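*Asks:* Next come a sequence and a model predicted from it.
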Amino acid sequence: MYRYDEFDRRFVTDRVAEFRDQVRRRLAGELTEDEFRPLRLMNGVYLQLHAYMLRVAIPYGTLSSAKLRGLAHVARRYDKGYGHFTTRQNIQFNWIRLEDVPDILADLAKVELHAIQTSGNCIRNVSADHFAGAARDEVADPRVYAEILRQWSSLHPEFTYLPRKFKIAVNGAAHDRAAIQVHDIGLQIVESEAGERGFTVYVGGGLGRTPMIGKKVRDFLPEGELLSYAEAVLRVYNQFGRRDNKYKARVKILMHEAGLEEVSRQIESEYEDIRQRGKLTLPHEEIAAIADYFAPPAFEALPERSDKLERAKVVDAQLAAFVERNVAKHRAPGYGVLTVSLKATGAVPGDVTAEQMEAIADIAERYSFDELRVSHEQNLVLPHVRLDEVPEVFAALQKAGVATGNAGLITDIICCPGLDYCSLANARSIPLAQRISERFEDIARQHEIGDLKIKISGCINACGHHHVAHIGILGVDRKGEEFYQITLGGSGDETASIGDIVGRGFSTDDIVDAVETVVNTYIARRSGPDEPFLAFFRRVGEAPFKEALYGATSAAA
């Protein structure tokens, strides 16, 4: 895990002192809200419906037990006893007082955390596969390159005031768990036939009011040219991205309006200029130095199968169900990658109490080499758990109330804060997520349905990633009433696609029944239990769902 060096500590400490003075001036009336707004946003502070919100960066989703305990401290002392993990692998505290923010940032700095560049028109928190360093299908650990990008992008003088926010994701495995094709820059680690490591590069992905899948601009970029190429993309965007309309200011709009061929030409021209000067080419020894921070733990030589775990599963059906859904194969024999679901029935997706954070931190310290991950699916991950110790970990998670075995099932819902918190939202997301999880609470039914991703956004900004859900739900305002629009067939993995809108929206009273209608239609018409929802939708299209939801006339139309 990366550790702060002297520069990092000075950088963060100086920013805390600077913001402390800015808050003092705001509270004293020396700064107006209009003057203060860009300053607070540069430090991750938002003004929401009921209170200030602080968004804390968790670079590429990696935490230690000490960091998680630090977040628990903030939740208990400064908030209402909980935090909310987001789809950007960050955490938000939704009930803070402005006068407390400098002290919060100072406390976070003690555990090497901060809130810099979690807002504003800059390069945001770099995200990565939450199974990084543990996944069996991994080509290379994406955190190494995410850390390089973090260091390069932190207060980059040329990219501090971009046309709009800019997001980068890195994936290192065959299966895309980082949703790279819906980012401004998506990087897929690959190896050439000669064994040289590099990246397939996507540019121009994004969700929001104009969802787009990123375009491939490079099949293979040598790893040493990572920063040269990233800087070239940012320069093109900074020069040609629109600043006259914030709704058309993202790089995806530039890609759409100028076209892939022209944008690629501009990027390659900038890249060649940067490369010729050689200032950003990464020396192998520098990459190796960063990689050393992410060296794998000292795994024991263990058999692939754990007889102890298999015996425990026979006598404990809940454990068996948990292992089936929440324990993935690890690169090291005898270990598993364990997802800690924050999606218990009726819970708020992504919310976790201070007590739960401390319990999970203790578990990670004892059973997972002191490592944790935050997933963009709003869960936590224990990346390195011995299979022999899974029963003990499961019992500890049960005690903490976070042992739901539903990873990837219909109740593992992604959900934005919605109208309960956000001033931009049109509708509530949280109560809907709770009602859906309660409707599908029966675990046997969840297993019958199989892999199915529901994602809910309270407005078109799509913080809940509804566009890339198998079943996406968007909250809309219809003459002062909350309605919900359904999309089907989206995906954020290596087969990325934007979901199709199936028809008119549903009222708060009708939306859960509509979701159940979609599920029942799939179950009744799929070729068999081995055909997942997404494969079924891609085979048959939206017609059977429209007919079930709206009647034969609507389906024909």
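*Replies:* That came through fine. Numbering: from 1, shown residues only.
*Asks:* Every contact and neighbour count from this point should use C-alpha atoms.
*Replies:* Noted.
*Asks:* which parts of stretch 245-252 are buried?
*Replies:* 248-252 (16 or more other CA atoms under 10 Å).
*Asks:* Narrow the residues you listed to those in helices?
*Replies:* Among the buried residues of stretch 245-252, the ones falling in helices (DSSP state H) are 251-252.
*Asks:* and which of the buried residues of stretch 245-252 is nearest to residue 57?
*Replies:* residue 250 (21.4 Å; CA to CA).
*Asks:* Within the helices and strands, which one has the residue nearest to that closest one when sequence neighbours are not counted?
*Replies:* Closest residue to residue 250 apart from its sequence neighbours, by CA to CA, 6 or more residues apart in numbering: residue 164 at 5.8 Å. Under the assignment given by DSSP states H and E, residue 164 is not contained in any helix or strand.
*Asks:* Repeat that for residue 483.
*Replies:* Going by DSSP H and E, residue 483 is part of strand 481-488.
*Asks:* tell me what that strand is packed against?
*Replies:* Counting contacts by 3 or more CA pairs under 8 Å, 6 or more residues apart in numbering; DSSP states H and E, strand 481-488 packs against strand 471-478, strand 500-501, strand 506-507.
*Asks:* packing partners for the last one?
*Replies:* In terms of contacts (3+ CA pairs under 8 Å, 6+ apart), strand 506-507 is packed against strand 481-488.
*Asks:* Structure two is appended below for comparative analysis:
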Amino acid sequence: MYQYDELDHEVVQNRVLQFRHQMERYLNGDISEEAFLPLRLQNGLYVQKHAPMLRVAVPYGMLSSTQLRMMAKICRDYDRNYCHITTRQNIQFNWVELTDVPDILDELASAEMHAIQTSGNCIRNTTSDPLAGVVDDEVTDPRPYCEIIRQWSTLHPEFAFLPRKFKIAVIGAEEDRASIRLHDIGLRLVRSDSGELGFNVWAGGGLGRTPMLGSLIREFLPQTQLLGYLKAILRVYNRYGRRDNKYKARIKILVSSLGTEEFTHQVEQEFERNYAADPQLSNEEISYAQSFFSAPDYEPFEADSDLPVPISAPESYHRWIERNVRPHKQHGYRIVTLSLKYFGQAPGDITTEQLESIAELADRYSFGEVRTTQQQNIVLTDVKRTDLFNLWHEINRLNLATPTVGTLIDTVCCPGGDFCNLANARSLSVNAAIQQRFEDLDRLYALGDLSLRISGCINACAHHHIANIGILGVDKNGEEFYQITLGGQTGRQSGIGKVLGPSLPHDKVAPAVERIIEVYLEARSSATETFTTTYQRLGKAPFKERVYATGL
């Protein structure tokens, strides 16, 4: 993973010092609340319902064991012994004291971390495939390009105050594990017919109150022209994006209002005028970035057949192998997902003890590195298959071996009304009610892969629009109601779910999900037909009829 150089340390430390002075002036009354707002947001500091919340950047989801231990230290010293993994692969501390934030930022800097641009109308944390570099279906590893974008965009003066927040995702694989078409800019690494490396470029994706899929605006962009083309897109957006209405300020609205063809024309014109003749990014710079992401020192294995399972292995181990372990491109190694979705726990929450233990396990089993995922789990990417049984024993003790990855109860869920000022309704209690109905693993596995996402408000932090079953909290005259969407998807194809019908009160949501599942099981053509395929074949009518039947 990327290591800070002397300049990186200096920039981040200066930012910490700057914010410390800004905080002192604010607390002394020398800076107004209004003036302090953008200053704290661009340092990741929110004021939530119960306490300030600090969002820490985790670039493209990569953390070292040293950084995990720092997260644990902050949990213990400044929070309530836990933190939260977000759908942008960042980490949030929900119970910090305002006056402690400069000290927290100082400690983060010592572990080569920061909270810069994790909020505000700027370019946010660049996300990527959590399996980057370890899967077979990649054209090439996208992480060096994520790092190039991160260094270019951090504290970029021209793009510090955009019309609205701006998000970029980069992948290098056929399978889209970063939902690139739901970002302001989505990039997929591809090779041209001549073998040249470059990008497909999408623009104008986003969720929120107006969910849209990004449009393909460049079929092939040579890799050396990456930064110039990103600048062209951002300049067009900065010039024409709506600043008079925050609900229409995202680039998706600009692309929609201009039309893909005209927006593309504007970008290409800006690019040709200012950047096409100057690549902005040399092959030497790309090679330098790639040097930080070389493969670890893997042990050689001649074959990759499965090892005999230990006689003492219980059924729960077999289920964990089936659900939470996947192939690795290197013979003899596996990719392991540590589930943060065990029963009774808020999805994505992780304790001090778990952080410290994962750091130890990462050192022993995965070359000292872990990944955070958009599904709010943690991945160990380089585990020897000979170590799987021992690792399972260790994480089982930590409640991190729940064998449910990809199932209905591998829920992506925002903190909702229990924590967030913006939320219209609770989300955690809805998730708990649904979990209780699907605790039986045999029943759960019979459903196959099935995604559920729950957002507490229209900002859609849990990305409910792209779930097979999405749930959105809405306000009706001060009461909590929930809108259900069906048919969303992401991966090889992206799709936005359709609203099923009128919103439901809190106590009717879990029964409604149960009825949706009943229709699916009754109507699917075979045990292997997915929920998405069944829904696309049937349409929403039979689901709607069952959900809104008398007596729900």
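*Replies:* The structure has been received and is ready for your questions. Remember, predicted model here, so these are calculated numbers, not experimental data.
*Asks:* what's the TM-score here?
*Replies:* The TM-score (TM-score structural alignment, normalised by the length of the second structure) is 0.98; 550 aligned residues with a CA RMSD of 1.2 Å.
*Asks:* before we move on, back to that, mean neighbour count and distance to residue 372 of the first structure for the helices and strands packed on strand 481-488 of the first structure - can I get that in JSON lines?
*Replies:* Formatted as JSON lines, these follow (neighbours: other CA atoms under 10 Å; distance: least, CA to CA, whole Å):
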{"stretch": "strand 471-478", "mean neighbour count": "24", "distance to residue 372 of the first structure": "28"}
{"stretch": "strand 500-501", "mean neighbour count": "18", "distance to residue 372 of the first structure": "35"}
{"stretch": "strand 506-507", "mean neighbour count": "18", "distance to residue 372 of the first structure": "39"}
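*Asks:* May I see these arranged in a markdown table, with distance to residue 158 of the first structure as well?
*Replies:* Output for these, formatted as a markdown table (distance: least, CA to CA, whole Å):
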| stretch | distance to residue 158 of the first structure |
| --- | --- |
| strand 471-478 | 36 |
| strand 500-501 | 38 |
| strand 506-507 | 45 |
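*Asks:* how many neighbours does residue 230 of the second structure have?
*Replies:* A count of nearby residues for residue 230 of the second structure, using other CA atoms under 10 Å, gives 17.
*Asks:* ok, it to residue 152 of the second structure distance?
*Replies:* 10 Å (CA to CA, to the nearest Å).
*Asks:* Could you do residue 449 of the second structure as well?
*Replies:* 38 Å.
*Asks:* So which of those two has more stuff around it?
*Replies:* Taking other CA under 10 Å, residue 449 of the second structure and residue 152 do not tie; residue 449 has more neighbours (20 against 11).
*Asks:* Please determine how far the equivalent of the more buried one over in the first structure is located from residue 492 of the first structure.
*Replies:* Under the alignment (TM-score structural alignment), residue 449 of the second structure pairs with residue 451 in the first structure. Separation of residue 451 of the first structure from residue 492 of the first structure (CA to CA) stands at 14 Å.
*Asks:* For stretch 420-431 of the second structure, which outside residues touch it?
*Replies:* By CA atoms under 8 Å, 6 or more residues apart in numbering, the list of residues contacting stretch 420-431 of the second structure from outside reads 48-49, 346, 411, 413-418, 454-457, 473-475, 480-482, 506, 509-510.
*Asks:* With stretch 181-192 of the first structure instead?
*Replies:* With CA under 8 Å, 6+ apart as the criterion, stretch 181-192 of the first structure contacts 139-140, 142, 166-173, 180, 197-207, 212-215, 220, 230, 250-252, 492-494, 496.
*Asks:* Can you say which helix or strand has whatever residue of the first structure lines up with residue 395 of the second structure in it?
*Replies:* For residue 395 of the second structure, the aligned residue in the first structure is residue 397 (criterion: TM-score structural alignment). Secondary structure from DSSP H and E places residue 397 of the first structure in helix 390-400.
*Asks:* Counting by contacts, list what that helix packs against.
*Replies:* Checked by 3+ CA pairs under 8 Å, 6+ apart, helix 390-400 of the first structure has helix 307-315, helix 354-367 packed alongside it.
*Asks:* tell me what the helix or strand following it is packed against?
*Replies:* Using DSSP H and E, the helix or strand that directly follows helix 390-400 of the first structure along the chain is strand 414-415. Under the contact definition 3+ CA pairs under 8 Å, 6+ apart, strand 414-415 of the first structure sits against strand 454-457.
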